[in-house]
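Chemist: Dropping the sequence and predicted coords here.
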Amino acid sequence: MVLFFEIQNFKIENNGLHCPSDQPLPGRNIPIPYLFVGDDAFGLCKQIMKPYPGLHEKGSKERTFNYRLSRARRVVENVFGIMASTFRVLRKPMLLQPEKVSLIVMTCVLLHNFLRKSRSSRSNYSPPGMFDSEEDGNITPGAWRQNQDNMSSLLPLRNIPRKLSMEARTIRNELAEYFMSNGRVSWQDIYC
């Protein structure tokens, strides 16, 4: 599985996934790429955003950016958690060729999307309370988190030090500025 993620990371960094062209954020001028959210295990690059390192002052653009990025990562974590609780093949490392792993994961994603959109299966596949929820700053863990027996499919990725490109820094700073201006939301000041 680690090799699978390293191959996907290579494809992301070299535009091997054929993402749409760069676009400016609403009300902004600097075109930025469609992005993948990551944590500290990933290197910051043009297509992968990760948090600013360290602790930051309350209300700072870095702290706000990190908070907004963590909210986006929580959505991904919810989806993967629900998929892994249903599709048990995702619970353990897959000792297969990367191409086969990619096919299996994409099949699970397609099935997940089908089950979520189908009126007849949505209530069984992801009933209310399945996803994490947030109210007044309090996060209520989703029901999928209670069923994590033997969920060890994601082994820790190696944290490889990388030199940050100026382009990646510019993109992260543009996003941080956007979250403090045009993309500001009322509730971010409460948590940042």
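Modeler: Great, that's in hand.
Chemist: okay, CA-based contacts and neighbour counts for the rest of this
Modeler: Will do.
Chemist: In contact with Ser152, which residues?
Modeler: Taking C-alpha atoms under 8 Å, 6 or more residues apart in numbering, we find Ser152 in contact with Arg91, Lys92, Pro93.
Chemist: From Glu77, how far out is it?
Modeler: Distance, Ser152 to Glu77, using C-alpha to C-alpha, to the nearest Å: 14 Å.
Chemist: what about the helices in the chain?
Modeler: 2-13, 61-86, 98-117, 119-125, 166-180, 188-191 (DSSP state H).
Chemist: With Phe42 as the reference, name the closest of those.
Modeler: helix 2-13 (8.4 Å; C-alpha to C-alpha).
Chemist: re the thing from before, now distance to Trp144 too, for the helices of the chain, in TSV please.
Modeler: Shown next, in TSV, are the helices of the chain (distance: least, C-alpha to C-alpha, whole Å):
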stretch	distance to Trp144
helix 2-13	23
helix 61-86	6
helix 98-117	14
helix 119-125	11
helix 166-180	30
helix 188-191	25
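Chemist: Could you export those helices as a markdown table, including distance to Tyr34 and mean neighbour count?
Modeler: Converted to a markdown table, those look like this (distance: least, C-alpha to C-alpha, whole Å; neighbours: other C-alpha atoms under 10 Å):
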| stretch | distance to Tyr34 | mean neighbour count |
| --- | --- | --- |
| helix 2-13 | 11 | 15 |
| helix 61-86 | 14 | 19 |
| helix 98-117 | 19 | 15 |
| helix 119-125 | 28 | 13 |
| helix 166-180 | 11 | 18 |
| helix 188-191 | 22 | 13 |
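Chemist: Structure two is appended below for comparative analysis:
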Amino acid sequence: MWNIPNCVGAIDGKHVAIKCPANSNSMFYNYKKFFSIVLMAVCDAKYTFTAVSIGSYGSQSDGGIFRLTPFGHALLQNTLPLPPPVPLSDVSPEPFPYFFVGDAAFPLRNNLMRPFPGANLTHTKRIFNYRLSRARRVIENSFGILTARWRILKTTIECNPENCEKIVLACIALHNFIMLNDHNRWYCPENYVDRVEGHNIVHAGEWRRETENNSLRPMRTSVRRGPSTAFNLRERLANYFINEGSVPFQNNLDSIIGGPYAPGGPY
């Protein structure tokens, strides 16, 4: 659906605001003067969450939190039960591992692709970053739909931390149930998510307007240099995007108008 073979999901993390708990100096994360629990999540191509880690991680940095979550730890240790590598296409017979896509806050790994850093990038790297951001918009939209529809997530949750975790997990379970069964799309109509129409004009989803005062804050993970194999894999994927994996809309990259995924935008 998003023109990235071997991609098994998009990953992101958010801080969920909660009321100041007891023992807050040591047990819960104080993020820019508000207390929070951390939600790390993965979604599929249809805005359904497929993996979630949630909890409190004390005074750890965001990067430390990512390594401490069960999902983040398994991803970094390459112990997730992913399928064995397969070729990206018939033209490229060499196997390529299955992977997740994330933004620049996440580390580059064999099973986690992130954008190329920098501003003055080659054409190939710009295409790669665009294709990656286009695919990872599903997790941003998934969080947006979740927050817009389950409005307790737009406020500071006034419960003890254990119940806060249960509330967030319940919202995610209900979100998934409806997304998988709402064939009339009243929960998530077509204009509710980001979309591209006509001459590469990007329309922001309606959820963005409804979550302007969103209490879910982004995570800022500390990036460590990835292994050389991960750099080589990213180069292979970038070359795939401009060769046999090319799609027509990427040829007009500079004509994309508006929205958070236009060139120079935050994603």
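Modeler: On my side now, so go ahead. Just so it is clear, the model here is predicted, and its values are computed rather than measured.
Chemist: before we move on, the earlier item: wait, which of the helices of the first structure is closest to Gln146 of the first structure?
Modeler: It's helix 61-86; of these, that one is closest to Gln146 of the first structure (C-alpha to C-alpha) at 9.7 Å.
Chemist: Give the aligned equivalent of Ile48 of the first structure in the second structure.
Modeler: Aligned counterpart of Ile48 of the first structure in the second structure: Leu112 (TM-score structural alignment).
Chemist: Spit out the contact partners of its match.
Modeler: Neighbour list for Leu112 of the second structure: Leu75, Phe99, Phe100, Val101, Gly102 [criterion: C-alpha under 8 Å, 6+ apart].
Chemist: residues in contact with the second one?
Modeler: Put plainly, it is Phe99 of the second structure. Asn6, Cys7, Val8, Gly9, Asn110, Asn111, Leu112, Met113.
Chemist: Nearest spatial neighbour of the fifth one, chain-adjacent residues omitted?
Modeler: It refers to Asn110 of the second structure. Nearest residue to Asn110 of the second structure, sequence neighbours excluded (C-alpha to C-alpha, 6 or more residues apart in numbering): Ala230, at 4.6 Å.
Chemist: my read: the one you found touches Phe116, true?
Modeler: No - counting by C-alpha atoms under 8 Å, Ala230 of the second structure stays clear of Phe116, with 12.0 Å between them.
Chemist: Of the contacts of Leu112 of the second structure, which is the nearest to Gly13 of the second structure?
Modeler: Relative to Gly13 of the second structure, the closest of the contacts of Leu112 of the second structure is Gly102; by C-alpha to C-alpha it sits at 9.8 Å.
Chemist: do you know how far Glu77 of the first structure is from Arg71 of the first structure?
Modeler: 10 Å.
Chemist: Also Asn78 of the first structure?
Modeler: Asn78 of the first structure sits 11 Å away from Arg71 of the first structure, going by C-alpha to C-alpha.
Chemist: and Phe106 of the second structure, how many neighbours?
Modeler: If you count neighbours by other C-alpha atoms under 10 Å, Phe106 of the second structure ends up with 23.
Chemist: what's near enough to touch it?
Modeler: Arg114, Thr221, Ser222, Val223.
Chemist: 10 Å instead, please
Modeler: Phe106 of the second structure is in contact with 11-13, 63, 66, 112-115, 219-224, counting by C-alpha atoms under 10 Å, 6 or more residues apart in numbering.
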